[in-house]
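K.L.:
Can you look at this prediction? I've put the sequence above it.
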Amino acid sequence: MVPDLVVIGLGIAVFPLSVTAFVLVLSADRGSWKGLAFIVSWLACFVAVLAAVLISTGGRPPPPRSPPSTAASAVKLAVGMGLVGYGWYRHRTGGRTHRPKKPSRMSARLDRISVWSAAALGPLLQPWGLVAAGAATVVGADLSRTSSYVALAVYCVLGTSSLLAMELYALFAPDSARVRLGKLRTWLQAHQNQALVGVSVVVGLFLVGRSIVQLTS
């Protein structure tokens, strides 16, 4: 369970669409407050998904090859195949579908949003395919062991790490952060498609391989 959660958490943390949106939120007027609201709602959604899974399993992992265990592995396999397919699609069509004016329109809209709207964006902009893969992995958590609590905490922190790092940077070094995050935004807008392809294919192949091993072992 731990390797799966680490890879999925890192994939969520660096998912380009979420990171780009958060950089735009931080760049808005009162961006630090809006960024904090975004992070709180993002993390609350994370915890709610984990809680729902753990309540449904009673905090005990299902036996190997049981219907719940097989279903969880099948979900990860489906998500992995979907990510690989999405990465391939973006690789084939991304260059032809790029529209450079889109980011500026998004930036203008996010600059005018309220703190409450920023909070609503947190759950909406999570990469839900990866979140679903994480939920399927958490089915195997055994809450009678301290290691499971540690793994779940690490997963939550990893999935939010990029947002937390940018938020803290903007709070404690606002002038420097404005310049650095501006450069990051420019880079993401220019290389977003390549980043999406890379993250989707790498995490997707990992999930496919892990789920096949779990289904056949």
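P.N.:
Sure thing, it's come through. Residues are numbered from 1 along each chain as shown.
K.L.:
alpha carbons only for contacts and neighbour counts from here, please
P.N.:
OK.
K.L.:
chain center to the host helix or strand of Tyr89, what's the gap?
P.N.:
Assigned by DSSP states H and E, Tyr89 belongs to helix 67-97. Centre-to-centre, helix 67-97 and its host chain are 14 Å apart (CA atoms, centre = their mean, to the nearest Å).
K.L.:
also this one, for the comparison:
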Amino acid sequence: MVLDLLLIAVAITLDPLPIMAFVLVLSSYRGVWRGLAFILAWLACLVAVIALVLLFTGGQPPPPRSPPSTAALAAKLAIGVGLVLYGAHRRRVHRAPQAATEAKGRAKHASDPHGGTGRMSPWSAAALAVFLQPWGLVAAAATVVVRADLSHFASFAALFGFVLLATGSLLAAELYTVFAPEAAGVRLARLRSWLQEHQEPAIVVGCLVLGLWLTGNSIYQLTS
């Protein structure tokens, strides 16, 4: 369970789309407070999913080969296959000429050189966090949390570590902005530009690697 949660948390925290959106939130009016609203909503989604799964299982993992256990593994297998197919699709699409997209991106950047989002409200920032939550990866985590045994401290530590790591990139950007706002503004803008240029390869690699792992791990557990 721990390794599965670790890999999924890394995939969530390195997802380029939420990071780029969060950088925009931080660059908005009173961005630190908007960023805090974004993070709280992001955390609320993760905690809510974990709580619902634990409420369903009662904090005790279902016995091996039982219908709930098999259903969780089947769901994890389906998500893994879905991620592989999605990554392959994105890779195939990314091979097409990107000149029009790049020109559009340059025009947008020219019209908004600072990449700001104006006077975004905290509620809008929170809604954006919910919208951009990588729900496919969160669903994959839910299929793993089914195996959590709350009678052992290690399960609590694994769940806490998952939530913390899945939010790690956002927390790092928020704290950086709080303690070094001028330097953070410049470097986060550079990070956003870099992510815009490399988001497709990152998404493709992340989906393929995690999808293959979830698929192989699920097949092994279903057949062993």
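P.N.:
All right, it came through fine. Everything numeric in this text was worked out from a predicted model, so none of it was measured.
K.L.:
just to revisit the earlier point, which elements pack onto the helix holding Tyr89 of structure 1?
P.N.:
Here helix 67-97 of structure 1 touches helix 128-138, helix 174-216, going by 3 or more CA pairs under 8 Å, 6 or more residues apart in numbering; DSSP states H and E.
K.L.:
In structure 2, what range does the shortest one match?
P.N.:
The aligned range for helix 128-138 of structure 1 in structure 2 is 135-145, by TM-score structural alignment.
K.L.:
So what touches that stretch?
P.N.:
Residues outside stretch 135-145 of structure 2 that contact it (CA atoms under 8 Å, 6 or more residues apart in numbering) are 1, 4-5, 8, 11-12, 46, 49-50, 53-54, 72-73, 75-76, 79-80, 159.
K.L.:
With stretch 72-82 of structure 1 instead?
P.N.:
Under the contact criterion CA under 8 Å, 6+ apart, stretch 72-82 of structure 1 has outside partners 129-130, 132-133, 136-137, 139, 203-208, 211-212, 214-215.
K.L.:
returning to what we had before: right, so the helices and strands packed on helix 67-97 of structure 1: which one is the most enclosed?
P.N.:
Sort these by mean neighbour count, taking mean count of other CA atoms under 10 Å, and helix 128-138 sits at the top with a mean of 21.
K.L.:
Pull the number of nearby residues for Trp42 of structure 1.
P.N.:
22 (other CA atoms under 10 Å).
K.L.:
With Ser28 of structure 2 instead?
P.N.:
21.
K.L.:
can you check Thr167 of structure 2 too?
P.N.:
By other CA under 10 Å, the residues close to Thr167 of structure 2 number 21.
K.L.:
And it? What does it align with in structure 1?
P.N.:
By TM-score structural alignment, Thr167 of structure 2 lines up with Thr160 in structure 1.
K.L.:
Surely its match touches Phe15?
P.N.:
No - with contacts counted by CA atoms under 8 Å, Thr160 of structure 1 stays clear of Phe15, the gap being 10.8 Å.
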